[in-house]
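S.K.: got a structure for you, letters missing:
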C-alpha cells in the first residue's frame, strides 16, 4: 500500500469551491482509498491506496470532486517519501513554522526568475527552489509578503502552498497510516 498526501488548491477560500471535509472523506473512501483523513479546511488529505501512480491518484481525486461539487481543483498527490524529502531539502530554519511556506509546483519551472523576484522583495524575505518545491520565507507573514503577492509573475507553474507546520502535521499523519 502506498500512503498518499493530497493537496487541493483553491478550495474553501471565501465563498468559492466549498468542499466539506466530511463529504470529501466519504468521496475518497467511495473512490477506493483507505484510512482517509483530512487536516484543516484547506484541502489536505492523507490516505492509503494500492495505486502507485501519482497522476492516477490526482485524477481520481479531481474527478470525484468534480462529479460531486461541479468544479475540478488542481490536485497535488505526494508520497510520504516525497514529503519527507521536501522537509529535508528545506534551506531555511527548521523551526520557521508559519513563516516558511513550501510551495508545491506541478513541475520544476524551467523559466523561474528567482533573481528578479528576490530583487523586489524586502531584505527579510527569501525564496529558494529545490526541484519542484519553492521554499518561501516570510517572517512578517505570507499574506503581507511581497514575494507571495508577486509569485505568479515570476514562477509560471500550477502551485499550492502549505506552511511548514502543516507539512510537518501531514507527514506525521502519513507516518501513522504507513
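M.R.: Nice, thanks for sending it over. Predicted, not measured: the structure shown is a model, and the values here were computed from it.
S.K.: contacts, neighbours, all on C-alpha from now
M.R.: Fine.
S.K.: mind checking how far residue 108 is from residue 157?
M.R.: The spacing between residue 108 and residue 157, counted by Cα to Cα, to the nearest Å, is 8 Å.
S.K.: let me know the distance separating residue 97 from residue 141.
M.R.: 11 Å.
S.K.: kindly report the same for residue 108.
M.R.: 25 Å.
S.K.: state the number of residues packed around residue 90.
M.R.: Residue 90 has 19 neighbours, counted by other Cα atoms under 10 Å.
S.K.: which secondary structure element contains the closest residue to it other than its chain neighbours?
M.R.: Nearest in space to residue 90, with sequence neighbours left out and distances taken as Cα to Cα, 6 or more residues apart in numbering, is residue 135 at 7.1 Å. In the assignment (DSSP states H and E), residue 135 maps to strand 133-137.
S.K.: another one to put next to it:
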C-alpha cells in the first residue's frame, strides 16, 4: 500500500450544505482508499491505496464530481513529495502561516511570476510542482492574481508540515 496526501481544490468542506469532513471520509473510502484521515476542514486527506497516484486522483475527481455536481480538483502527493515541498520552502525565515505552497499537477510555467497581477510586496518563487508565495502583510488584504495557479490549491506551510508529518508517520 502506498501512502498519499490528497488536497482538494475549491471545496468548502466545513460549510453547511457543502462537503462535511465525515462525508469526505466516506467518499474517499467508497473510492477504495484505506485508513482515511482528514485534517482540518479545508480538504486535506491522508490515506493509503494500492493504486497509483494518478488512479487515486481520477477516482476521487469522479466521486467528488458526482457529489458536488461540478468538477472538483484533486491533487495527490506522496510522503516524500510533501516533505520536499516543506524542505524546498524558499522563504524559511518567514512566518509559515503567511507562506503558502500552491500545489499544481505539473511544473509551473517559467513565466508564472512575470504573469502575476496586482502584486504588492508578495514574494513568489517557483517549485517543482508548486508555486510558493509569502504574503508579508497576510493573505486577507492581498489582491495578488497568479494565472498559473488557477488550477492549483494553496496550503500554508503549517498545514504542509502537519500533512507531511501525518504521511511520514504511516511509513
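M.R.: Nice, I can see it. Predicted model only: the values in this text are computed from it and were never measured.
S.K.: the helices in structure 2, which residues?
M.R.: 21-30, 53-68, 79-87, 157-168 (DSSP state H).
S.K.: those helices into JSON lines, with extra columns for mean neighbour count and distance to residue 44 of structure 2?
M.R.: Output for these, formatted as JSON lines (neighbours: other Cα atoms under 10 Å; distance: least, Cα to Cα, whole Å):
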{"stretch": "helix 21-30", "mean neighbour count": "17", "distance to residue 44 of structure 2": "9"}
{"stretch": "helix 53-68", "mean neighbour count": "17", "distance to residue 44 of structure 2": "13"}
{"stretch": "helix 79-87", "mean neighbour count": "18", "distance to residue 44 of structure 2": "12"}
{"stretch": "helix 157-168", "mean neighbour count": "19", "distance to residue 44 of structure 2": "8"}
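S.K.: save those as CSV, and put in distance to residue 144 of structure 2 too.
M.R.: Shown next, in CSV, are the helices of structure 2 (distance: least, Cα to Cα, whole Å):
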stretch, distance to residue 144 of structure 2
helix 21-30, 29
helix 53-68, 28
helix 79-87, 22
helix 157-168, 18
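S.K.: tell me which of the ones you listed lies nearest to residue 122 of structure 2.
M.R.: With distances scored as Cα to Cα, the stretch of the helices of structure 2 nearest to residue 122 of structure 2 is helix 157-168 (15.5 Å).
S.K.: in structure 1, what residues pair with the closest one?
M.R.: Using TM-score structural alignment, helix 157-168 of structure 2 corresponds to residues 164-175 of structure 1.
S.K.: one step back: more neighbours: which of residue 108 and residue 141 of structure 1?
M.R.: More crowded of residue 108 of structure 1 and residue 141, by other Cα under 10 Å: residue 108, with 17 against 14.
S.K.: ok, now which ones touch the more buried one?
M.R.: 131, 132, 133 (Cα atoms under 8 Å, 6 or more residues apart in numbering).
S.K.: how does it look with 10 Å?
M.R.: Contact analysis of residue 108 of structure 1 by Cα atoms under 10 Å, 6 or more residues apart in numbering lists 129, 130, 131, 132, 133, 134, 155, 156, 157.
S.K.: just residue 59 of structure 1 next, same as before
M.R.: By Cα under 10 Å, 6+ apart, the neighbours of residue 59 of structure 1 are 65, 72, 74, 75, 76, 77.
S.K.: which one of these is nearest residue 53 of structure 1?
M.R.: Distances from residue 53 of structure 1 to these, taken by Cα to Cα, are shortest for residue 77, at 9.0 Å.
S.K.: what about the closest one, how many residues nearby?
M.R.: 23.
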